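Asker: Take a look and give me a structure for this.
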Amino acid sequence: MKRILIVKVTSLGDIVQALPVIADIKRAFPGVQVDWAADEAFAEVVHWSQSVDRVLCAPLRRFKKARRWADFKAIAASIGDLRAYRYDFILDIQGVYKSAIIAFLARSSRRFGYQSKDLGERGAAFAYSGRFGPRPLGNAWQGMRISVGEVLGYQPEGPSIYDLKLPEADTAPFGTAEVGDAPVAALFHATSKDDKKWPVDHWAEVGNELVRRGFRIVLPWGSAGERAEAEAISAKVPGSAVLPQMSVTEIARMIDACALVIGTDTGFVHVAHALQKRTVMIFVATSPSHFGIEAPFRSISIGDGHSVPPVSEALRAIDYVHMDPATAGSAAHPAAAV
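Answerer: I've put the predicted structure just below:
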C-alpha cells in the first residue's frame, strides 16, 4: 500500500470529523501516503491536519454559485493535480455527485463509495468499482472509521485522533476584544438553519451563570443576522464581548484559546471538540446520537433532536465537562449528566 485518496469535499464539521480516518489508515499501513480532495472553501481545514500528505482542491462551491470562467479554469487545472499519481484506493466518504466525479477522474481501479441507500445523491454510484458495507448504526463519525477499515482490512481502535496543528499568527486570538485574564467561554449561537437555534434568553441565562462562575463570555458571528443575535445576547450578559468578524482559521485559533465552548450543532463546535476543548453541543432539530460529540469529562451533546433543551440541562452538561475524572465516580457518566 503506497498511496490512498480520501474524497470529502464539504463541510466544516464533516471534514473535521472525518480526519481521524487518516490516523487509522496510517496506523494500519505505516509509511502510506494519504491525499485528501476537498472543496477550496474548506481546504484550509484539511491543511490543519498534520497527517495529510497532499491537499487537492478546486472552487466547486464558488463555481456553482457564480459560474465564473476563472473558477472553471481553476477546476480544469486541478484535474492535473488529481491525476498526478495512481492510487491504490480511492475512498469517497461524501457520497454526492461532485465527490463521485472527483473519485472517477482520479487514477485508480479501486474506487469505493457508499451503498446506494446510504448515498447523499444516488447517481453518485456511477463512479465506484466497490462499495462500503452497510452503514454502521450509531454515530456517523465512528461509522466512517468503520466503513473505511472494512474496505482496507483493519479495525479502527481507540478514540478518534484528529492530529490538528493550527497556523501560527501574530494577532491576538480574540481580535480587538478585551478579555483580561479570566477564562473565556465562547457561545456559538449561530446555525445554518433557524430550526437548529437555541433561544436568545437561554443563551443569556447560561452566559450570566458562567459570568458568576468567573468566565468572560465572547460571541462570534459570521453574517449580519448572526451579529445582531450576538449583540442581543451580549446586551443581556454584562461584560460579554461581541467579537469582530473572523476567518475560519482565526475562529479556530480563538477556540483554541478558550477554556469552554458551548454551541449548537455547527461546524465550529466540532472544531472545539477536535481541539480537545471542554465542549457542550446543543441539539434542537438534529440527531445527537448520529451527529453528536462525546469524550469523557470533556465533550458532551445534549438535547433529543426534537425539542429545545432547557437551560438546566446545559448547566448540568457544563458541570460534567469540568469534572475531575479521578474523583467524579460512576455518577458522572454522561447519562447522569443530562
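Asker: CA only for contacts and neighbour counts going forward, please
Answerer: OK.
Asker: any idea how far P244 is from G222?
Answerer: Using CA to CA, to the nearest Å, G222 is found at 9 Å from P244.
Asker: With V311 instead?
Answerer: Distance, V311 to P244, using CA to CA: 27 Å.
Asker: cool, and T10?
Answerer: Distance, T10 to P244, using CA to CA: 25 Å.
Asker: more neighbours, those two?
Answerer: Between T10 and P244, T10 has the larger neighbour count (other CA atoms under 10 Å), namely 19 against 15.
Asker: In this structure that one contacts F42, no?
Answerer: Yes - contact criterion CA atoms under 8 Å: T10 and F42 qualify, at 6.7 Å.
Asker: Grab the nearest non-local neighbour of D39.
Answerer: V9 (4.8 Å; CA to CA, 6 or more residues apart in numbering).
Asker: Next, count neighbours for that neighbour.
Answerer: With other CA under 10 Å as criterion, V9 counts 30.
Asker: got the contact list for V280?
Answerer: Contact analysis of V280 by CA atoms under 8 Å, 6 or more residues apart in numbering lists 261-263, 299-302, 314, 317-318, 321.
Asker: so which of those residues is the most crowded?
Answerer: Neighbour counts for those (other CA under 10 Å) peak at S299, which has 29 neighbours.
Asker: how close does the residue nearest to it when sequence neighbours are not counted get to E157?
Answerer: Leaving aside its chain neighbours, S299 sits nearest to T279 (4.6 Å; criterion: CA to CA, 6+ apart). Per CA to CA, T279 is found 23 Å from E157.
Asker: out of those two, which sits in the busier spot?
Answerer: Between T279 and E157, counted using other CA under 10 Å, T279 has the larger neighbour count: 32 against 10.
Asker: picking up where we left off before, I'd assumed R298 was in contact with the residue nearest to S299.
Answerer: Yes - with contact defined as CA under 8 Å, T279 reaches R298; the gap is 6.3 Å.
Asker: Need the overlap of contacts for the two.
Answerer: With CA under 8 Å, 6+ apart as the test, T279 and R298 both reach V321.
Asker: To compare against the first, here's the next sequence to fold:
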Amino acid sequence: MNKYLIVRFSSFGDIAQAMPCAVIIRQQDPDADIHWLTRKDFYDFVKSLPCIDRVWGLERLHGIKGLISLISDLKKENYTHIYDAHSNLRSFIVCSVLRLNFLKVNIIRRSKNRLRRLLLFWFRKNYFPSPFRGAISYKNPLKKWFSKIDFPPPIELAVETAPLSLPQDFILSSAIVIAPSATWELKRWPLEYWSQLVSSSPGYNFILLAGKDDVECDKIAEDNKKNVLNLRGKLSWVQSAKIISLAKTIISGDTGVMHLADIMGKNTIALIGPTAFGHPTRATSKVIETKVYCRPCTKDGRGRCINAKYKKCLRDISPQMVTNQLKAMQK
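Answerer: Okay, here's the model as predicted:
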C-alpha cells in the first residue's frame, strides 16, 4: 500500500484549491493511505475532506522546536510519496529530512515559478497561462505520478454536523453569500459598491462572511439591516464551509471563500482585479473583470496600485454589472 503526504500549511484559499489533489490521489490509488500536513488552525478544515486519512497540524507559535518535533513523528510514517504543495522554507525542510529518512520516497513539488513572476511583476512580461487557475496549477504536478488525471467533480466536505446559529426564519438555501474583505486591501472591491449591490437587491437575503478584524464590513450590514445577516468573526473555517455548501450563490473577490465555493461547484461570482493567480476553475463560476493595461500587478494583493485612478481594475466593475450577473444566475 502506498502512503502519501500532502504538504500545504496555509492559507484557506490555497488549501481549498489544493484539495482536489487528494481526491485525485484517492481516485488513482483507491487503497492509498493519504495524510495532509497543515497549520494547526486549518486542521479541522482539512479533516473535513473525506478522502484524507490523517491530518498533521503544525502549531506555528511553537517555532522551530515544534517543526522538529513534528518531523520526528513524520519520520515514523514510512511515506512512499510526498507532494510539497507549498514550496516554502518549512515545507523544504520537512521534505528534505524525510527524503534522507525514506531513501526511495517519491517527492514532487509545485513550483512557484519565481522567474516568471519576476518577469511579470518587474518587466510586464506574462508567460503564465491566461487566465491562471490556481486549482489547475496544484493538479499539474500529479502528472509525474499518474499518466492520466482529470479534474475531479465538485468536492463535498463532511461539514454537515458543524453547528450553526441562524435566525429561525432564515432560509439558507436561497441566501447569497458575500465576502467583502480580503487579506490585502488592494484586491478588495470598494466597500460602498458592496452596499450598493445589496441595497439594489431587496429581493435577496445576504450572508456576510468576514474575519473578526474586518470591522469595516459591518457598515454593509448597518446600511442594509433588513436583508443582511452579518456573521463577521462568528464562524470557524468549517462553519464557513457549511454556509458556502448550503447557500445558493457566492459573490467574492480573490478570497478563500471564492476558491472554496468554486471547487465545491457552487454558483460563484468572482470579482477579479489586480491579482495574477486568482481565477476560479469550474464552469459554475463566472468571472467579472475589466481590461486595464496594468493588470495583473500583484500575486496576492500586496504592493501598491500604479494606476492614476486608484484600483481602477476593481472600481470599473460596477455594482450594476454584478447585479446583472446575479440575476442571470438565479434564472
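Asker: what's the TM-score here?
Answerer: Superposed pair, TM-score by TM-score structural alignment, normalised by the length of the second structure: 0.78. Supporting alignment: 292 aligned residues with a CA RMSD of 2.8 Å.
Asker: host element of the equivalent of the residue nearest to S299 of the first structure over in the second structure?
Answerer: Residue pairing (TM-score structural alignment): T279 of the first structure is matched to T268 of the second structure. Per DSSP states H and E, T268 of the second structure falls inside strand 267-271.
Asker: any chance you could map the helices in the second structure?
Answerer: Under the criterion DSSP state H, the second structure contains helices at 12-28, 43-47, 63-74, 89-101, 114-123, 134-139, 191-199, 218-223, 237-246, 256-263, 312-315, 319-330.
Asker: Quick one: closest of the ones you listed to W36 of the second structure.
Answerer: Judged by CA to CA, the one of these that comes nearest to W36 of the second structure is helix 43-47, at 7.7 Å.
Asker: can you tell me the mean distance of that closest one from the first structure after alignment?
Answerer: For helix 43-47 of the second structure, the mean deviation from the first structure after alignment is 1.3 Å (mean CA distance after the TM-score superposition for the first structure).
Asker: Now do the buried residues in that helix.
Answerer: Across helix 43-47 of the second structure, burial judged by 16 or more other CA atoms under 10 Å covers 43, 45-47.
Asker: go on, stretch 270-287 of the first structure?
Answerer: 270-275, 277-287.
Asker: what do you get for stretch 181-191 of the first structure?
Answerer: For stretch 181-191 of the first structure, by 16+ other CA under 10 Å, it's 183-191.
Asker: residues making contact with that stretch?
Answerer: 197-198, 203, 210, 214-221, 226, 230, 255, 257-266, 268-269.
Asker: of those, buried ones?
Answerer: 197-198, 203, 210, 215-221, 226, 230, 255, 257-266, 268-269.
Asker: In strands, which of those fall?
Answerer: Counting by DSSP state E, the part of those found in strands is 216-219, 260-264.
Asker: now for these, which pair is the farthest apart?
Answerer: By the measure CA to CA, R216 and T264 form the most distant pair in those, at 19.3 Å.
Asker: want to throw the helices of the second structure into CSV with distance to N2 of the second structure?
Answerer: Output for those, formatted as CSV (distance: least, CA to CA, whole Å):
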stretch, distance to N2 of the second structure
helix 12-28, 10
helix 43-47, 20
helix 63-74, 15
helix 89-101, 16
helix 114-123, 32
helix 134-139, 19
helix 191-199, 48
helix 218-223, 49
helix 237-246, 29
helix 256-263, 26
helix 312-315, 46
helix 319-330, 43
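Asker: Burial-wise, tell me which of the ones you listed comes out on top.
Answerer: helix 256-263 (a mean of 27; mean count of other CA atoms under 10 Å).
Asker: Next, the angle strand 267-271 makes with it.
Answerer: Calculated by axes from the mean of the first three to the mean of the last three CA atoms, to 10 degrees, helix 256-263 of the second structure forms an angle of 140 degrees with strand 267-271.
Asker: By how much does helix 256-263 of the second structure deviate from the first structure on average?
Answerer: Between helix 256-263 of the second structure and the aligned residues of the first structure, the post-superposition mean distance stands at 2.0 Å (mean CA distance after the TM-score superposition for the first structure).
Asker: tell me what that helix is packed against?
Answerer: helix 12-28, helix 237-246, strand 249-252, strand 267-271 (3 or more CA pairs under 8 Å, 6 or more residues apart in numbering; DSSP states H and E).
Asker: equivalent range in the first structure for the shortest one?
Answerer: Under TM-score structural alignment, the alignment places strand 249-252 of the second structure onto residues 260-263 of the first structure.
Asker: With the second structure overlaid, report how far the matching stretch is off on average.
Answerer: Its aligned residues in the second structure lie a mean 1.3 Å from stretch 260-263 of the first structure after superposition (mean CA distance after the TM-score superposition for the first structure).
Asker: How about residues contacting that stretch?
Answerer: In contact with stretch 260-263 of the first structure (CA under 8 Å, 6+ apart) are residues 184-189, 255, 269, 272, 277-282.
Asker: All good on my end, thank you.
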